[in-house]
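Peer 1: model this:
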Amino acid sequence: MKIVPVEDFDLRREVEYGTPEQNAAAKRIVQDVKQEGDAALLRYTEELDRTKLTASGLRVTEEELKAAYTKVEPSFVEAISAAARNIRAFHEREKRNSWMDLQPDGSILGQIIRPLKRVGVYVPGGKAAYPSSVLMNVIPAQVAGVPEIVMVTPPATGGKEGINPYILVAAAEAGVHEIYRVGGAQAIAALAYGTETIAPVDKICGPGNIYVALAKREVYGAVDIDSIAGPSEIVVLADEQADPEFVAADLLSQAEHDEMASAILVTPSRQLADAVAAEVKRQLESLPRRDIAAASVEGYGAIIVVESLKEGISVVNRLAPEHLELMVQDPMAIVGLIENAGAIFLGAYSSEPVGDYFAGPNHIIPTNGTARFSSPVDVDDFIKKSSMIYYSKEALLKNGEAIMELARGEGLEAHARAIEVRLKREIEGRD
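Peer 2: Sure, this is the predicted structure:
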């Protein structure tokens, strides 16, 4: 793992979202499914996923969900159920209520909060299957009150056996029973525009490969999306007290996701930098996903040596990482100085996988520096808000002239006259 002084490291990581050929392919697939429905959906599933299906075979049956429980360990069911409880408890605290404020003049201003009606969840199945992502997408939507949640996942996430049983068990534990065996850009198009078999949704959530990301960007506007997710990222800010074995293990926990994942240590300690570099090399040797993690470390990993912890905080805020670990002696003393990070893990025992799987906060977090202006998935992602205005006669008589002044200042006479006609009626009525 390369060790570099901060002045030699480019703190701006810009991920290109696909080649021109990939963009064109995603757009073509989306348009074909939009126009042809199930016919295109089935054609692309056979061509790209090498799985021949019929329209009637797209939906996963209840019998398949029940059978999935026989293919996983009871300990997994127990663990995923406990994780679901923790995630639900955390997101319950995010719930909002509609509100109204009665003004002294009789006007009522407020906000009406409603859940989205139908949400689509994409669960990937490429380099790895992620049952935990099922929970992280579905549970906040349920807490928000979304009545219809549909899940799509590639037809062979479990190889020749079909859909990975761990994904199906996670879905069942989360309470999802409308599931379709379809993936890629074609699945995103089906969710966005609907087909003869799959009804359209209001919002699409969940990570996927580059074609999924490009398709989500293509359909945005017809539906809402959570984000265009980039490769996973972790930054560890550590002082001389940090355990190099812990730091290296946590860096590799993200490096094993993808060859483009980013794993960075920021430290004022050259001694720690050397020890972590050695540890990363040692731990890589026994990783089952060694080739992926090694490519990530080589291409996007680094140990940045700074002059002080204060400078390290500045570097972290410029990086705006998806995951940030504060492996320092007193993390509570500096957490308030962290301005840009998707999720912040404090102390030696708050390893990033604790958040990935079990603690409760959502693990779908902004990437590619977007933590500067966006947030993890939460209940707010699955609600919509309507402003409510009940203006009393007294309020309009008092403020009507000001409203007309503003309207005419913008050159919108009809706006002004909509107020004026009411003011005249009241004045004439008094006469």
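Peer 1: make it CA atoms for all contacts and neighbour counts henceforth
Peer 2: Noted.
Peer 1: how about the helices in the stretch 251-400 of the chain?
Peer 2: Secondary structure of the stretch 251-400 of the chain (DSSP state H, counting those that start in this stretch): helices located at 270-284, 290-300, 309-319, 331-334, 352-357, 393-409.
Peer 1: Could you dump those helices into TSV with distance to residue 197 and mean neighbour count added?
Peer 2: Formatted as TSV, the helices of the stretch 251-400 of the chain follow (distance: least, Cα to Cα, whole Å; neighbours: other Cα atoms under 10 Å):
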stretch	distance to residue 197	mean neighbour count
helix 270-284	46	18
helix 290-300	37	20
helix 309-319	44	18
helix 331-334	52	13
helix 352-357	33	18
helix 393-409	49	15
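Peer 1: Need those in a markdown table (columns: distance to residue 156).
Peer 2: Formatted as a markdown table, the helices of the stretch 251-400 of the chain follow (distance: least, Cα to Cα, whole Å):
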| stretch | distance to residue 156 |
| --- | --- |
| helix 270-284 | 29 |
| helix 290-300 | 21 |
| helix 309-319 | 36 |
| helix 331-334 | 43 |
| helix 352-357 | 23 |
| helix 393-409 | 59 |
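Peer 1: can you pull out the strands in this structure?
Peer 2: If DSSP state E is used as the criterion, the strands of the chain fall at 3-5, 99-102, 108-115, 118-122, 148-153, 178-181, 203-205, 224-225, 233-238, 262-267, 302-305, 323-327, 343-346, 383-390.
Peer 1: Out of those, which is closest to residue 42?
Peer 2: The closest of those to residue 42 is strand 178-181. By Cα to Cα, the value is 10.4 Å.
Peer 1: Which elements pack onto that closest one?
Peer 2: In this structure, strand 178-181 packs against strand 148-153, with contacts taken as 3 or more Cα pairs under 8 Å, 6 or more residues apart in numbering; DSSP states H and E.
Peer 1: on contacts alone, who are the packing partners of the strand it packs on?
Peer 2: Other elements packing on strand 148-153 under the criterion 3+ Cα pairs under 8 Å, 6+ apart are strand 118-122, strand 178-181.
Peer 1: Can you say which of the ones you listed is packed in most?
Peer 2: strand 118-122 (a mean of 25; mean count of other Cα atoms under 10 Å).
Peer 1: before we go on, could you also do this sequence so I can check it against the first one:
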Amino acid sequence: MLARLDLRGLDPASLAAALPPLTLDDDGPRLAVRQVLDAVRAGGDAAVRELTARFDGIDVATTRVPDEVIAAAVDAVDPEVRAALEAAAAGIEDFHRHQLRPPTTYRRDGIVIEGRAQPVDRAGCYVPGGRALYPSTVLMTAVPALVAGVPEVALCVPPGPDGEVPTLTLAAAAVAGVTEVHRIGGAQAIAALAYGTETVRPVDVVVGPGNVYVAEAKRQVAGEGRVGVPSAFAGPSEVIVIADGSAPAALAAVDVILQAEHGPGGRAWFVTWDEEAADAVLAEIAEQVAASPRRADIESTFASGGYLALVDGPEAAAEVANHVAPEHLEVICDAAASATVVGRIRHAGAVFVGPWSPASVGDYVAGPSHVLPTAGTARFGSALTVADFTKDIHVVTLDRDALAAVAPHVAVLAEAEGLPAHADSVRRRLAPTEAAT
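Peer 2: Below is the predicted model:
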């Protein structure tokens, strides 16, 4: 079920060349997304309604979910589910509060610079639908925004077959404290959040995972300067499991499967230097997939992005992981091998170490957001954090003596750049007849 790659005996350069390339530069999604964005930008609510009917087969007359429906959803879900949502939200909130930065003050020779992280006015969170429900993603996107101090958080979720947002998702929105919920999915949701419609006011930042069309839509509206988006490409889910013979085959197998069950477009790797472990895990994967109710989704992921890589040892396994730069990386090895692998990892969205740390814990309750970089963007992107909802503002104050000390340098650099007004701005202040008070 996984394509086998024998990477043993390869030097680092040859190993990199032997790995399957990424295929993000597909004009199909790019052009299709451009058409959706243009339609919503020009047509507003009417375009959103038409696109929802076309892509989801649902006629949604108005997108916004009434506030009282959201509030009622909390009491409508099973008490155990509600308790789990509340526990997860509390852990996510607690973790992200540790990311908050207090105001800073820097002083140097009369120059005073105050730094503060200022939240955006309005954030948009996208939560996927279709193949599964994702109340966890509501928490993982909205809670960090609210911890950051964002006063308004708008949530977009694809409507279900009945034209409504699932009660479980609404319950998560209520637990998180989301400001408003809209029944919109796909690239049209990103367009509505970025451009605004008659019903959806535009936001400053758009976050959240989705399929390639959603991720491409975020990239395009960010490129227009419409909204901010995290640098990472949060697309279809990915995992690499690195394990040796000490790992129980059943656990390594289920961890390869767990991200693959999200559906097509993702990647699922098993990397090992132990041939017996490889055979045992492959056998377990086949058995578990055959019994899974999500077999079709798993097999679809494996068909396009499933690999078993045989390498020379822990160092080579880490090198494979760094080249792939996966969203999730699991390391289930003996202590020495685990230390070697983890110590060499440079590129991964999140790393889970040991047999008691499956990626599923990170998906729900560990604390860091499960919105992680995919498609190799872990080379430069990170998990969603409170920093994605804030911008740094510097307040600069100088007294006359401080300006006098730096003015010659300002004037020289300004004249070197051919910007005389820049030089005059300091000279005029220091002229005896125009001294600033």
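Peer 1: quick revisit: of the helices and strands packed on strand 148-153 of the first structure, which is nearest residue 402 of the first structure?
Peer 2: The minimum distance between residue 402 of the first structure and these falls on strand 118-122, with 41.7 Å, by Cα to Cα.
Peer 1: Based on its surroundings, how many neighbours for residue 348 of the second structure?
Peer 2: By the criterion of other Cα atoms under 10 Å, residue 348 of the second structure has 28 neighbours.
Peer 1: doesn't residue 325 make contact with it?
Peer 2: Yes. Applying Cα atoms under 8 Å, one finds residue 348 of the second structure in contact with residue 325, separated by 4.9 Å.
Peer 1: Now for these two: what residues contact both?
Peer 2: Taking Cα atoms under 8 Å, 6 or more residues apart in numbering as the criterion, residue 348 of the second structure and residue 325 both touch 378, 379.
Peer 1: Between the helices of the stretch 251-400 of the first structure, which one is closest to residue 366 of the first structure.
Peer 2: Here helix 309-319 is closest among those (Cα to Cα), at 12.1 Å.
Peer 1: Need the strands of the first structure in CSV (columns: distance to residue 255 of the first structure).
Peer 2: Listed next are the strands of the first structure as CSV, based on distance: least, Cα to Cα, whole Å:
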stretch, distance to residue 255 of the first structure
strand 3-5, 17
strand 99-102, 45
strand 108-115, 36
strand 118-122, 23
strand 148-153, 24
strand 178-181, 29
strand 203-205, 23
strand 224-225, 26
strand 233-238, 8
strand 262-267, 6
strand 302-305, 11
strand 323-327, 12
strand 343-346, 17
strand 383-390, 34
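Peer 1: before we move on, back to that, the helices of the stretch 251-400 of the first structure: which one's closest to residue 263 of the first structure?
Peer 2: Evaluated over these, closeness to residue 263 of the first structure peaks at helix 290-300, with 6.7 Å, by Cα to Cα.
Peer 1: so that closest one matches what in the second structure?
Peer 2: Mapped onto the second structure using TM-score structural alignment, helix 290-300 of the first structure spans residues 295-305.
Peer 1: And that stretch against the first structure, how far off on average?
Peer 2: Compared with the first structure after the fit, stretch 295-305 of the second structure shows a mean deviation of 1.8 Å (mean Cα distance after the TM-score superposition for the first structure).
Peer 1: which other residues reach that stretch?
Peer 2: Outside stretch 295-305 of the second structure, the residues that touch it by Cα under 8 Å, 6+ apart are 1-2, 257, 260-269, 289.
Peer 1: Distance to residue 59 of the second structure for these - can I get that in a markdown table?
Peer 2: Formatted as a markdown table, the contacts of stretch 295-305 of the second structure follow (distance: Cα to Cα, whole Å):
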| residue | distance to residue 59 of the second structure |
| --- | --- |
| 1 | 39 |
| 2 | 40 |
| 257 | 35 |
| 260 | 31 |
| 261 | 29 |
| 262 | 26 |
| 263 | 25 |
| 264 | 26 |
| 265 | 28 |
| 266 | 30 |
| 267 | 34 |
| 268 | 36 |
| 269 | 40 |
| 289 | 36 |
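Peer 1: would you turn the helices and strands packed on strand 148-153 of the first structure into a markdown table with distance to residue 28 of the first structure?
Peer 2: Below are those laid out as a markdown table (distance: least, Cα to Cα, whole Å):
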| stretch | distance to residue 28 of the first structure |
| --- | --- |
| strand 118-122 | 20 |
| strand 178-181 | 21 |
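Peer 1: Among these, which comes closest to residue 230 of the first structure?
Peer 2: Smallest distance to residue 230 of the first structure across these (Cα to Cα): 15.3 Å, for strand 118-122.
Peer 1: Report the mean distance between the closest one and its aligned residues in the second structure.
Peer 2: The superposed strand 118-122 of the first structure is, by mean Cα distance after the TM-score superposition for the first structure, a mean 0.7 Å from where its aligned residues fall in the second structure.
Peer 1: which part of the second structure lines up with that strand?
Peer 2: Using TM-score structural alignment, strand 118-122 of the first structure pairs with 122-126 in the second structure.
Peer 1: got a list of what residue 129 of the second structure touches?
Peer 2: Counting by Cα under 8 Å, 6+ apart, residue 129 of the second structure makes contact with 157, 158, 159, 160, 185.
Peer 1: Please point out which of these the first structure shares.
Peer 2: On the basis of both residues aligned by TM-score structural alignment, their matches' Cα atoms under 8 Å, what survives of those in the first structure is 157, 158, 160.
Peer 1: So the last one versus residue 43 of the second structure, what's the distance?
Peer 2: Residue 160 of the second structure sits 23 Å away from residue 43 of the second structure, taking Cα to Cα, to the nearest Å as the criterion.
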